[in-house]
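K.L.:
Attaching a predicted model along with its sequence, questions to come.
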Amino acid sequence: MAAFETKQASEALGRKLERLVSYKAAGEPITPELTRWVDSLPHRILDNLAKWEIINTHRAEGGRHLKKCVDAWRKTLLAKGKTG
């Protein structure tokens, strides 16, 4: 999987992915810290993790639905002449 531009960031991703896979293999829920990290990943990485069944597809798609809602809300406000 393509990771990040820097070697340091890519290695950090690898370490976190190893932890994530370990929890998955053991059937254990992941820690809140690891959950926050997963939720912060770019969509391209989340898509791969879901494809490989490391995370469920709902988690991979969750942020996209929220972004669509926020974008629609923003368009509605702008259409009404509101800004900010």
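P.N.:
Sure, I can see it. Numbering: from 1, shown residues only.

K.L.:
contacts, neighbours, all on C-alpha from now
P.N.:
Will do.

K.L.:
In which helix or strand does residue 21 reside?
P.N.:
helix 7-26 (DSSP states H and E).

K.L.:
Same question for residue 39.
P.N.:
Assigned by DSSP H and E, residue 39 falls in helix 32-40.

K.L.:
just checking, what packs against the helix or strand just after that helix?
P.N.:
Scanning forward in sequence from helix 32-40 by DSSP H and E, the next helix or strand is helix 43-51. Taking 3 or more CA pairs under 8 Å, 6 or more residues apart in numbering; DSSP states H and E as contact, the helices and strands that helix 43-51 lies on are helix 57-79.

K.L.:
List the buried residues of the helix it packs on.
P.N.:
By neighbour count with 16 or more other CA atoms under 10 Å, helix 57-79 contains the buried residues 59, 60.

K.L.:
take the one below as the second:
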Amino acid sequence: MSERGVAFVERWIAENISSEDFLEQGVDARFDIFTRSALAAARQSGIPEGEILEEFPDLSSRMAEAVQGAADNELRRQVENDD
């Protein structure tokens, strides 16, 4: 397991994905854009693409989960503020 790869992807998601991404039209295409962006950022950080894909063979699905999670968190926050 590449802890460095996992940590990189999770940190990248936290810094780059928000609930607004869920609300935009064409969100499905954004998952691939996020995937390519994350892999490019990993390469720039000295982490080979293979190291990331070893831990996240379907990185696009992980990005989709992150966008959905951000949207769910925002919805919970709004509900809590309405109470």
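P.N.:
Yep, it's here. Quick caveat, the model's predicted, so the values are computed rather than measured.

K.L.:
After superposition, what's the TM-score, could you say?
P.N.:
Once superposed, chain against chain, the TM-score is 0.35 (TM-score structural alignment, normalised by the length of structure 2); 46 aligned residues with a CA RMSD of 3.6 Å.

K.L.:
I'd like to check the angle between the helix holding residue 39 of structure 1 and helix 7-26, please.
P.N.:
On the basis of axes from the mean of the first three to the mean of the last three CA atoms, to 10 degrees, helix 32-40 of structure 1 is oriented at 120 degrees to helix 7-26.

K.L.:
which other residues reach helix 32-40 of structure 1?
P.N.:
16, 20, 46, 59, 63 (CA atoms under 8 Å, 6 or more residues apart in numbering).

K.L.:
hang on, the third one packs against residue 60?
P.N.:
Read that as residue 46 of structure 1. Yes. Residue 46 of structure 1 lies in contact with residue 60 (CA atoms under 8 Å); the separation is 5.0 Å.

K.L.:
on that earlier part again, please point out which parts of the helix holding residue 39 of structure 1 sit buried.
P.N.:
Buried, per 16+ other CA under 10 Å, within helix 32-40 of structure 1: 38, 39.

K.L.:
Check which helix or strand the closest residue to residue 61 of structure 2 other than its chain neighbours maps to.
P.N.:
Excluding the flanking residues, the one nearest residue 61 of structure 2 by CA to CA, 6 or more residues apart in numbering is residue 31, at 7.5 Å. Using DSSP H and E, residue 31 of structure 2 maps to helix 27-44.

K.L.:
now for the helix or strand following that helix, which elements pack on it?
P.N.:
Heading C-terminal from helix 27-44 of structure 2, the first helix or strand you meet, by DSSP H and E, is helix 49-55. Helices and strands touching helix 49-55 of structure 2, as assessed by 3+ CA pairs under 8 Å, 6+ apart, comprise helix 3-16, helix 27-44.

K.L.:
and the last one with helix 3-16, angle?
P.N.:
Inter-element angle recorded for helix 27-44 of structure 2 and helix 3-16: 130 degrees (by the same axes, to 10 degrees).
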